[in-house]
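Peer 1: Sequence first, predicted model second:
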Amino acid sequence: MKKMFLIFAYFFVCFCCLTGVFGDKVKSVSVMEGDRVYLTLNTDVKLQRDDLIVWSFGPEGIRIAEVNKEANKISIHVFDGRFRDRLQLNDRTGDLIITNITTNHTGLYQMDIRGNIVTSYRFNVTVYAHLPAPVITSNSSQCSSSSPSNCSLLCSVMNVRDVSLSWYKGNSLLSIISVSDLNIRLSLPLEVEYQDNNTYRCVLNNTITNQTQHLNITQLCQTCSDTTGVINSVYLLS
């Protein structure tokens, strides 16, 4: 029994040495899109002169680039138009550089080093679009009476994904809504008193950046008496 165990252990170690695949570890990378933005996926490994480095993309493992150290050759494969004229390879390290990166380059990247052993590195890349500024509007159809009723507000953004939209009162979080998939319109309501002197702000954010819109209660929340005063002023000026 002990002999069989040793034989099994021997073959298992040999198999690990031959494959050397570290597929369980995935490095997450986040970046903003932009014309001048580039992303470097690196592994900090030292390549041997007979190594073959293969980069693939997506769950299907589409080959996009490779370095053949033995043949001293770099190849870029453009089977997917999103990578056309955007990929560069470092022939010394095998690092992959993506230039002019956009949200279309979000996905899983894998680097396989095929030499005496096969080692794999995986990168889960998320590319975020620039965020628009949220818009605050009054949800009230008409002015309110002088009674202590609330002013209904709505903070909205269009065509965003992987974001959170929040209302803050000072530094305190009041409410939050999040979305992962592309959303045509994302809205978050808020009710405040007409004479509220607190500061409110609506914040749109992802894991990298944010956009903030401050609430002007005087401008968006007017009582009927406020509106009448404005109209009377206009008549007096006339």
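Peer 2: Alright, I've got the coordinates.
Peer 1: switch to C-alpha atoms for all contacts and neighbour counts from now on
Peer 2: Will do.
Peer 1: isn't residue 22 right up against residue 120?
Peer 2: Yes - in this structure, residue 22 is within contact of residue 120 by CA atoms under 8 Å, at 5.6 Å.
Peer 1: Hmm, residue 99 is touching residue 87, no?
Peer 2: Yes - taking CA under 8 Å as the definition, residue 99 is a contact partner of residue 87 at 6.5 Å.
Peer 1: could you measure residue 91 against residue 3, distance?
Peer 2: In this view, residue 91 and residue 3 are 46 Å apart by CA to CA, to the nearest Å.
Peer 1: Hmm, I typed the wrong one, I wanted residue 65.
Peer 2: Going from residue 65 to residue 3 by CA to CA gives 45 Å.
Peer 1: Likewise for residue 179?
Peer 2: As judged by CA to CA, residue 179 and residue 3 stand 57 Å apart.
Peer 1: and here's the other structure:
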Amino acid sequence: LHTSLVLCLWTLIGVFGDEVKSVSVMEGHSVTLHTHLTHTHDVIQWRFGVNGPLIASIRRSVNNPTYYNNDKTEIFRDRLKMDSKTGDLTITDVTSQHSGLYQLLTVTSSQDITKIFSLTVNTHTAVSISESTQTPSSSSESSEVHLTRQQSFHSLYKVVMTCVVGFLMTGAVVFIIWINRKSRKTHGQGTQHHCK
């Protein structure tokens, strides 16, 4: 029971331990995911999705970024630039296909650090629809309101998903405790029958 509870809590910490940094960009523009690294790292890796395909990496010994092109990373072909000093990743000419989570892994001799970025790509059509219903003086306000609503929805989605995962993990812990108690009772009853 104790081991099961510790494993469940450890999983929860793993799921919620990394802060997710939200970044928003207009379709067709460039966006840079900043590492904010303060010291030299042996290896820096970027993945599209948590534990997804590797899209870029750099090793201090080589000091030149490597970009990975395969079926899973085709959408990034000729669009990635990685700063060899900071590890910052720039995606150029962004499309809606680039929306999603990006995982940054930094490795030093003493520790590995993982950061998660959530990239939201806003389309021009969404903004132009709201602008067309406004007067010229209020069109920029409308764009800001639309983007704020999208960001609010994205934040709400993250909160809801966090609650759902937390609820499921709590349910799993309760289920494990119930199974453990049931097996103890069954085992205890079997022992009592043998004594008679």
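Peer 2: Now that the structure is in, tell me what you want to look at. Quick caveat: nothing in here was measured; it's all calculated off a predicted structure.
Peer 1: TM-score, when you put one on top of the other?
Peer 2: Superposed pair, TM-score by TM-score structural alignment, normalised by the length of structure 2: 0.55. Supporting alignment: 122 aligned residues with a CA RMSD of 3.0 Å.
Peer 1: coming back round to it: ok, residue 91 and residue 3 of structure 1, which is more surrounded?
Peer 2: Neighbour totals were compared for residue 91 of structure 1 and residue 3, and residue 91 leads with 17 against 8 (other CA atoms under 10 Å).
Peer 1: ok so, going back, between residue 22 and residue 120 of structure 1, which has more neighbouring residues?
Peer 2: The residue with more neighbours, out of residue 22 of structure 1 and residue 120, is residue 120; 21 against 13, by other CA under 10 Å.
Peer 1: and that one, helix, strand or coil?
Peer 2: What DSSP: H, G, I helix; E, B strand; the rest coil gives for residue 120 of structure 1 is strand.
Peer 1: Grab the nearest non-local neighbour of it.
Peer 2: residue 112 (4.4 Å; CA to CA, 6 or more residues apart in numbering).
Peer 1: quick one: the helix or strand harbouring residue 171 of structure 2 to chain centroid distance?
Peer 2: Take DSSP states H and E as the rule and residue 171 of structure 2 turns out to sit in helix 139-195. Its chain's C-alpha centre and that of helix 139-195 of structure 2 lie 18 Å apart, by CA atoms, centre = their mean, to the nearest Å.
Peer 1: what do you get for stretch 25-33 of structure 1?
Peer 2: Relative to the centre of its chain, stretch 25-33 of structure 1 is centred 9 Å away, using CA atoms, centre = their mean.
Peer 1: and the residue nearest to residue 120 of structure 1, what does it touch?
Peer 2: Taking CA atoms under 8 Å, 6 or more residues apart in numbering, we find residue 112 of structure 1 in contact with 52, 53, 54, 55, 118, 119, 120, 121.
Peer 1: Now the alignment partner in structure 2 of the fourth one: which helix or strand?
Peer 2: Matched across to structure 2, residue 55 of structure 1 falls on residue 46, judged by TM-score structural alignment. Mapping residue 46 of structure 2 onto the secondary structure by DSSP H and E places it in strand 43-48.
Peer 1: Return the mean post-superposition distance for that strand against structure 1.
Peer 2: Average distance, strand 43-48 of structure 2 versus aligned residues of structure 1 after superposition (mean CA distance after the TM-score superposition for structure 1): 0.4 Å.
Peer 1: Centre of the chain to that strand, how far?
Peer 2: Relative to its chain's centre, strand 43-48 of structure 2 lies at 13 Å (CA atoms, centre = their mean).
Peer 1: continuing past that strand, what's the next helix or strand?
Peer 2: Next element after strand 43-48 of structure 2 (DSSP H and E): strand 54-59.
Peer 1: how big is the offset of that next one relative to structure 1?
Peer 2: Mean for strand 54-59 of structure 2 is 0.4 Å (mean CA distance after the TM-score superposition for structure 1).
Peer 1: residues making contact with that strand?
Peer 2: Applying CA under 8 Å, 6+ apart, the contact partners of strand 54-59 of structure 2 are 42-48, 64-69, 73, 76, 80, 82, 84, 87.
Peer 1: Cool, thanks, signing off.
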